[in-house]
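Novice: fold the following, please.
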Amino acid sequence: MLLRVFAAVACLFYCSIISAADRPVFRAGAFAIDVSPLELPVIVNGGMSERVIDKVDDRIHARCLVLDDGSVQIAIVVVDSCMMPRELLDEAKEMAAKATGIPTHRMLISATHTHSAPSVHGCLGSDADEKYTKFLPIQIAKGITQAKERLKPARIGWAVGRDETNVACRHWEMKPGIAPTNPFGGTKDDTVMMHPGFDNPNKIRATGPTDPEIPVLSLQTPDGKPLAVLTNYSLHYVGGPKGVSADYYANVCDEMRRLLGADQSADFMAVHSNATSGDMWLMDYTKPKRMFDRETVAKEVAAAAFAAFQKIEYFDWLPIVMQEEKLTLKIRKPTAEEVEQATEFVKTFDGRKPKTVPEVYARETLLMHAMPPTRELKLQAIRLGDLGIAAIPNETYASTGLFIKKNSPFKTTMNIELANGCEGYIPPEELHKLGGYTTWRARTSCLQVDAEEKIRDQLVKLLNQVANERTAEKPVIAQR
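Specialist: Now for the predicted structure:
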């Protein structure tokens, strides 16, 4: 009898060893590569007119994360940049694919949307900085390569925090005749303006809701040491110093590193991504004006993220699924009459860069006239077990992000905007009728009026597709 019991126990022990040995290993690797400009001065975009900066106030980075479930590898990268064109990112992905073997369609590269980084994309009155544009994709590819080389066994988990303080709608419907109409923006009798101010009696209502959620994705070593953390929030930007700066995004990363006790860890990386913040900023114009700076905002956002982090339940293994799909949309082209008017107006500032709103958009009208009639967008969806990630190449309203989350098959969904390109603002169709800055026709706001609906619906479809793949492969809950 004892022999039978001993044999049964030995068999179970042997089977458990075999089972553990056969189980795939989840791995993660992280690396933040410095992408600060090597040559100064540099052109900086993000404003109505071009700026040239001759100093670096704080270093900027491409924060690279590579995940591997044993059969699928993906890369998620967040770059301290205002926006990056698809051609540049495709170039970076091709270089990284050659170095790592990770397919380009399994790479997500997004911009934080700091307004104080070197320009790699023509935006309103700014051009791209040619030298920096050549430098950046090489650095991104190096960063992905370094992240893959750092792959090590990891466990993964996520949670969602909330910060209600630092998100508010910056677009307001105004009383008739108050909002400015851009003579070259392609709109008429605008009723919406951006940043109406606190004591403006002419403001009526904010045009959209907010999304205060802060999804938090955490990677740890099997023994519980922090390896990487990815946070995500719908705040457009805060505002950096006069020199090149990563803005508040890097401050969030620094604060998360401190809160997690990872100050001395060379292997740890924090990354903070932009969610759907096209119509968001941190000032609520229904409340009294408050003082803020990028450090105080970062501490508040990081505190909310850390509160969620402490509730995370981890998995030793889960399946990774990633899909990419292209969507072709029309461009809102100027009429022949608008082109003729813009041509004559541009002659009045020939030989210099545009400075005023009419000058900027007159030039944009001519640039839009020369563009092809359609544009191809690259959309992506990722499944990490029961977490979904939607990658959007646009500046996206919070209402769009909330729609995607509501209709996602995943309980937790993270939206990352300005990913894999910078295809402009996509206001919901009903808001196009109200006009305002984000509807004014330009390279940064040019897609067909119903583009938002088509993009969001396609992303929900992609999320459902990745949710339905590898469903038989169950996540392995980490042992405490």
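
Novice: contacts and neighbour counts: CA atoms only from here.
Specialist: OK.

Novice: the stretch 151-300 of the chain: helices as residue ranges?
Specialist: Listed in chain order, the helices of the stretch 151-300 of the chain (DSSP state H, counting those that start in this stretch) span 248-259, 294-309.

Novice: residues of the last one that come out buried?
Specialist: For helix 294-309, burial by neighbour count (16 or more other C-alpha atoms under 10 Å) applies to 294-295, 297-306, 308-309.

Novice: one step back: now the helices of the stretch 151-300 of the chain as CSV including distance to Lys411?
Specialist: Converted to CSV, the helices of the stretch 151-300 of the chain look like this (distance: least, C-alpha to C-alpha, whole Å):
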stretch, distance to Lys411
helix 248-259, 24
helix 294-309, 15
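
Novice: so which of these gets nearest Ile455?
Specialist: With respect to Ile455, and counting by C-alpha to C-alpha, the nearest of the helices of the stretch 151-300 of the chain is helix 248-259 at 26.0 Å.

Novice: name the residues that touch the closest one?
Specialist: 60, 112, 114, 237-240, 263, 268-273, 294-295, 297-299, 301-302, 306 (C-alpha atoms under 8 Å, 6 or more residues apart in numbering).

Novice: closest to Pro372 out of the helices of the stretch 151-300 of the chain?
Specialist: Pro372 lies closest to helix 248-259 among the helices of the stretch 151-300 of the chain, at 34.5 Å (C-alpha to C-alpha).

Novice: centre of the chain to that closest one, how far?
Specialist: Between the centre of helix 248-259 and the centre of its chain there are 17 Å (C-alpha atoms, centre = their mean, to the nearest Å).

Novice: do the same with stretch 437-454
Specialist: The answer for stretch 437-454 is 18 Å, by C-alpha atoms, centre = their mean.

Novice: what lies in contact with that stretch?
Specialist: With C-alpha under 8 Å, 6+ apart, stretch 437-454 has contacts from 123-124, 182, 184-187, 193-194, 329-333, 361, 364-365, 367-368, 375, 400, 422-429, 432.

Novice: one more to line up against the first:
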Amino acid sequence: MNMLSLGLKTILLSYLLLIPSLSLAAEAPQIKVGFAERDITPEIGMEQPGGYGKSFHRSFHDPCKVRAAVFDKGKHVVAVVSLDALFIRRVTVNEIRKRVQAKCKIPADSILLHATHSHSSGPMGMILPGEYDHASDFVQELAYEKSSTADSAYLETVVDQSVEAICDAFKKRNASKCGAGVGIEEQVAFNRRFFMRNGLSFTHPRPGNPDIVKPAGPVDPEVGVIGVWDEQGELKGCIVNFVCHATTNPGGISANYIYYVEQVIRGVFGKDVIVVFLAGASGDVTQVDNLSKFQRRPSEESARFVGGRVGAEAVKVLLSMPRGNFETVASKTKMLKIPRRKPNPERVKKAIETVKAGSAKSGAVDWVFAKETVLLDARLQKEPVAEVEIQAVQLGPVVLLTDPAEFFCQLGLDIKAGSPFPITFPVSLANGCVGYVPTKEAFDKNGGGYETRLTGYSNLIITAGPQMVDAAVELSKQLTPDKVPQRPAAPPFNNNPWGYGSVPPELE
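Specialist: Predicted coordinates:
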């Protein structure tokens, strides 16, 4: 064998030995992440959503935003988007996804669009323009003149700004280090439903009520956090998951307590950090403590209290979490068709009579829910079955499992219990809105309360909750979780303790 042949063989052998290391490097490119935000603050005078009637904004407190995070592993890209909004209807979700896919090529089904459920945000509903055009003039008047309605120009602004934020985040993505962790905040959120001495469950029975027996549902105190740092070690943005209704309403247009979550995190890590807040299963959880012996905090103080403590816990988790590479980014969806509950014909007939007689005769509460019965009856003519999207988004060791509902807290806990991931974020009011979805138990003989009332907004069959839990858990089991990043292992002990400290006591 001549020296040339030997040299070629040596080079070939070296190359073959190098292939496994090259393959490993190719399998795990450094994740690229980008963040961006845009303003979606409504104008003074626009409708304030959050009830079954009309209310209007008269002042400004803080801006409403759409905040986007884009995670890119080369083959797979996902966008996680949070809007300061009461909810986001399916038609708006579809429009944003379509435009984003056309503009920056992120697959439509890899975009998660979540509403924080801020009750102090812009006019995204309850009712969309034209939604009841198929109904009688009487029903249209109830829908458009007597109910909370979306503003078409504002909806278009939200779509435009959401597309801009997502595509800007896509452009800004660059090599990043990520971490994930969970903290506990137990003092700001409470289940609002209680078993009463009469055998039923009441929503907000009010502090001091002697007929309260015990809470009718749990809370979830976990503060889930994903942190993303640039190559210089600066925090670029984070995702925060927590369970509590955004009903603190600090006064005027506002992102609600989420504003103070952002303020606290930015106060520690910098004013440019973008906080993508994802509300968990908070359909029956609010900041109101019905068992408290003290007066409720004023609205502004309440917003600071809830947002400040959640933000502070998120800061603690961010400061503690190890940073590394997220190996896997993925997204899966499943569509469910879930029927709506139907009011019986006699109830509809009585509701029409009540509405026509006016609220002065029946009382405001009975009139509102009679109106809702009439609207539901008209909605069933066009949409007897709801389209329900369940989505799973994997970000390394974390899975985000969505529902388009005001989901009861127990259902979120059921999702966490069934998920194989070390960290699971249930994300409610995502990719659509189907109203309240209680547990099956809330409909039994000891059930009841506001969330179980049959309205044009909340009306899915009583098994909807378990169906959505099962679908979410099923999707999570189709994914393989990464390991949570860990700090580097300490070097082995070198049999050389610290010289200053390895000495006996000195007495003189």
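
Novice: wait, which of the helices of the stretch 151-300 of the first structure is closest to Thr104 of the first structure?
Specialist: Counting by C-alpha to C-alpha, Thr104 of the first structure lies closest to helix 248-259 out of the helices of the stretch 151-300 of the first structure; the figure is 25.7 Å.

Novice: buried ones in that closest one?
Specialist: Across helix 248-259 of the first structure, burial judged by 16+ other C-alpha under 10 Å covers Tyr248, Tyr249, Ala250, Asn251, Val252, Cys253, Asp254, Glu255, Met256, Arg257.

Novice: returning to that earlier point: restricted to buried residues, select the contacts of stretch 437-454 of the first structure in PyMOL.
Specialist: Of those, the buried ones go into a single PyMOL selection, burial set by 16+ other C-alpha under 10 Å:
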select buried, resi 123+124+182+184+185+186+187+193+194+329+330+331+332+333+361+364+365+368+400+422+423+424+425+426+427+428+432
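
Novice: mind checking which of the contacts of stretch 437-454 of the first structure land in helices?
Specialist: Using DSSP state H, the subset of the contacts of stretch 437-454 of the first structure located in helices is Tyr361, Glu364, Thr365, Leu367, Met368, Thr400, Glu429, His432.

Novice: and those residues, which two are furthest apart?
Specialist: Leu367 and Thr400, at 28.1 Å, using C-alpha to C-alpha across these.

Novice: strands of the stretch 301-450 of the second structure, residue ranges please.
Specialist: 329-339, 385-395, 398-402, 406-407, 423-427, 436-437 (DSSP state E, counting those that start in this stretch).

Novice: any chance of JSON lines for these, columns distance to Arg487 of the second structure?
Specialist: What follows is those, written out as JSON lines (distance: least, C-alpha to C-alpha, whole Å):
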{"stretch": "strand 329-339", "distance to Arg487 of the second structure": "21"}
{"stretch": "strand 385-395", "distance to Arg487 of the second structure": "19"}
{"stretch": "strand 398-402", "distance to Arg487 of the second structure": "18"}
{"stretch": "strand 406-407", "distance to Arg487 of the second structure": "36"}
{"stretch": "strand 423-427", "distance to Arg487 of the second structure": "18"}
{"stretch": "strand 436-437", "distance to Arg487 of the second structure": "41"}
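
Novice: and stretch 329-343 of the second structure, which stretch of the first structure?
Specialist: Under TM-score structural alignment, stretch 329-343 of the second structure corresponds to residues 320-334 of the first structure.

Novice: now do the matching stretch: distance to the chain's middle.
Specialist: Centroid displacement of stretch 320-334 of the first structure relative to its chain, using C-alpha atoms, centre = their mean, is 16 Å.

Novice: likewise for stretch 59-76 of the second structure?
Specialist: Relative to the mean C-alpha coordinate of its chain, stretch 59-76 of the second structure is positioned 12 Å out (C-alpha atoms, centre = their mean).

Novice: next: stretch 64-84 of the second structure.
Specialist: Its chain's C-alpha centre and that of stretch 64-84 of the second structure lie 13 Å apart, by C-alpha atoms, centre = their mean.

Novice: what's the first-to-last distance across it?
Specialist: Criterion C-alpha to C-alpha, to the nearest Å; first-to-last residue distance in stretch 64-84 of the second structure is 5 Å.

Novice: trace Thr348 of the first structure over to the second structure, please.
Specialist: Checking TM-score structural alignment: Thr348 of the first structure goes with Ala357.

Novice: likewise for Ile102 of the first structure?
Specialist: Taking TM-score structural alignment, Ile102 of the first structure has Ile106 as its aligned residue in the second structure.

Novice: check Pro222 of the first structure too.
Specialist: In the second structure, the residue matched to Pro222 of the first structure (TM-score structural alignment) is Glu231.

Novice: with adjacent residues omitted, what lies nearest to that match?
Specialist: Ser176 (6.1 Å; C-alpha to C-alpha, 6 or more residues apart in numbering).

Novice: Asp68 of the first structure now?
Specialist: Arg27 (5.1 Å).

Novice: show me what the one you found lines up with in the second structure.
Specialist: Here Arg27 of the first structure is matched to Lys32 in the second structure, going by TM-score structural alignment.

Novice: that match reaches Lys172, doesn't it?
Specialist: No - with contact defined as C-alpha atoms under 8 Å, Lys32 of the second structure and Lys172 do not form a contacting pair (9.0 Å).

Novice: between those two, which one's more packed in?
Specialist: More crowded of Lys32 of the second structure and Lys172, by other C-alpha atoms under 10 Å: Lys32, with 23 against 15.

Novice: relative to Pro426 of the second structure, how far out is the more buried one?
Specialist: To Pro426 of the second structure, Lys32 of the second structure is 24 Å away according to C-alpha to C-alpha.

Novice: likewise Cys409 of the second structure?
Specialist: According to C-alpha to C-alpha, Cys409 of the second structure stands 10 Å off from Pro426 of the second structure.

Novice: for Gly125 of the second structure, same thing?
Specialist: For Gly125 of the second structure, the distance to Pro426 of the second structure - C-alpha to C-alpha - is 23 Å.

Novice: of those two, which one has the most company?
Specialist: Of the pair Gly125 of the second structure and Pro426, Pro426 is the one with more neighbours under other C-alpha under 10 Å, namely 29 against 24.

Novice: now check the first structure for the residue matching the more buried one.
Specialist: Pro426 of the second structure maps onto Asn415 in the first structure, by TM-score structural alignment.

Novice: its match against Ile392, yeah?
Specialist: Yes - between Asn415 of the first structure and Ile392 there is a contact at 7.4 Å, judged by C-alpha under 8 Å.

Novice: circling back: overlap in contacts of Cys409 and Pro426 of the second structure?
Specialist: Counting by C-alpha under 8 Å, 6+ apart, the common neighbours of Cys409 of the second structure and Pro426 are Gly280, Ala281.

Novice: sweet, I'm off.
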